[in-house]
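Visitor: sequence unknown, structure follows:
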């Protein structure tokens, strides 16, 4: 697993070509989410997997939402960035099902305040599982967060359940540029070991 994590990097230069068939990519995304752990085995993570035209539709929604709030002088830079995400083969939209969290809060009131926090842990693990799985087969990706800016439009466009809360977006595709080396802060600022 550590070898797979070492392959995972943010890739902003995405292309439409995939090294494996679309059906296999879809299967890997689903299986990675299925295998990601969740508190109380809640399985609260949900995903919408968009390919091609549907993925570009999502990034158009993001661009239009940003056009309203980004100053005109800065918008070309923003538009270029969004266009880079749209240039990929697809996008995974990650959600957490709030109805599952509510049910757990009712069933286990002692832990009620923790279930929303644990749900965020679950989605983070699902995101990492998918990103790492894609990286392992040579698919580039980067994790983005344009929620809640586009939440309502996404829900309406794909007719999603009201209980699904958008948490992150993962545009993916072929690696069209060399992946950057990752830098790390000094371990002494990050880790303590005892015993």
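Guide: Structure received. The shown structure was predicted, so the numbers you read here are calculated from the model rather than taken from an experiment.

Visitor: CA atoms for contacts and neighbours, from now on please.
Guide: OK.

Visitor: ok, residue 22 to residue 28 distance?
Guide: Going from residue 22 to residue 28 by CA to CA, to the nearest Å gives 10 Å.

Visitor: again with residue 109
Guide: Distance from residue 109 to residue 28, counting by CA to CA: 35 Å.

Visitor: picking that back up, which one of residue 22 and residue 28 has more residues nearby?
Guide: Neighbour totals were compared for residue 22 and residue 28, and residue 28 leads with 17 against 14 (other CA atoms under 10 Å).

Visitor: make sure the more buried one is actually in contact with residue 133.
Guide: Yes: under the criterion of CA atoms under 8 Å, residue 28 lies in contact with residue 133, with a separation of 7.1 Å.

Visitor: would you map the helices across the chain?
Guide: Using DSSP state H, the helices of the chain run over 2-7, 22-35, 52-69, 75-86, 98-107, 115-136, 151-157.

Visitor: of all the ones you listed, which lies closest to residue 41?
Guide: helix 115-136 (9.6 Å; CA to CA).

Visitor: one more to weigh against that first structure:
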């Protein structure tokens, strides 16, 4: 029986025990990510989301670099936990998706539609969140675990230098992914009364 969207939503979890035992070919993963981001909505169909996919040495280089940067930021007595997290939950995975938002497009839209100028950066963040979530669910459908991380802006400059990222691309999130080596823990939910209101039903 095919999975419903709700089934896939429940299947999508933050997976911190990642491995490299992914059966899907790299080319298929890239196509999955490309197609998913293409179909993700954005305000004014601005299509501001940009994506870089890292595999192999590039993936490991990202997390080694992140760890080097954090070494100068995290207190020495807490660094062991940080190192364990980076190596075990992120670097141990099969790859990483980097999500960016294209700032020049946002500026052009602000100039073109002045009444909405202050909203375009907000809508860009919304578009990025939608793209991230869509890719996360798409990976979950293939049995691939992932999580969302935010080491920006600490790593922005190094990432841009290492992979020739255009200056107008602003890093918004990192998504390490891989085989699910251990399931996520039980998820707790707020009471519906705290989150939802319905009128006129």
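Guide: Perfect, I can see it now. This is a predicted model, so every value here is computed, not measured.

Visitor: any idea which of the helices of structure 1 is most buried?
Guide: Comparing the helices of structure 1 by mean neighbour count (mean count of other CA atoms under 10 Å), helix 115-136 comes out on top with a mean of 21.

Visitor: OK, contacts around the residue of structure 1 positioned farthest from its centre?
Guide: No residue in structure 1 has its C-alpha farther from the mean C-alpha position than residue 195, which lies at 37.1 Å (CA atoms, centre = their mean). The contact partners of residue 195 of structure 1, by CA atoms under 8 Å, 6 or more residues apart in numbering, come to none.

Visitor: start and end residues in structure 1 for stretch 8-23 of structure 2, please.
Guide: On structure 1, the counterpart of stretch 8-23 of structure 2 by TM-score structural alignment is residues 4-19.

Visitor: circling back: output the helices of structure 1 as a markdown table; include the columns distance to residue 176 of structure 1.
Guide: Conversion of the helices of structure 1 to a markdown table gives the following (distance: least, CA to CA, whole Å):
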| stretch | distance to residue 176 of structure 1 |
| --- | --- |
| helix 2-7 | 15 |
| helix 22-35 | 18 |
| helix 52-69 | 17 |
| helix 75-86 | 11 |
| helix 98-107 | 37 |
| helix 115-136 | 13 |
| helix 151-157 | 28 |
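
Visitor: can you tell which of those is closest to residue 171 of structure 1?
Guide: Closest to residue 171 of structure 1 of those is helix 75-86 (CA to CA; 5.7 Å).

Visitor: which strands and helices sit next to the closest one?
Guide: helix 52-69, strand 164-175 (3 or more CA pairs under 8 Å, 6 or more residues apart in numbering; DSSP states H and E).

Visitor: in CSV: the ones you listed, plus distance to residue 138 of structure 1.
Guide: Written out in CSV, the entries for the helices and strands packed on helix 75-86 of structure 1 read as follows (distance: least, CA to CA, whole Å):
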stretch, distance to residue 138 of structure 1
helix 52-69, 18
strand 164-175, 8
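
Visitor: between the ones you listed, which one is closest to residue 5 of structure 1.
Guide: For residue 5 of structure 1, the closest of the helices and strands packed on helix 75-86 of structure 1 is strand 164-175, at 16.2 Å, according to CA to CA.

Visitor: next, the mean deviation of that closest one compared to structure 2.
Guide: Once superposed with structure 2, the aligned residues differ from strand 164-175 of structure 1 by a mean of 0.2 Å; criterion: mean CA distance after the TM-score superposition for structure 1.

Visitor: quick one: that strand aligns where in structure 2?
Guide: Mapped onto structure 2 using TM-score structural alignment, strand 164-175 of structure 1 spans residues 169-180.
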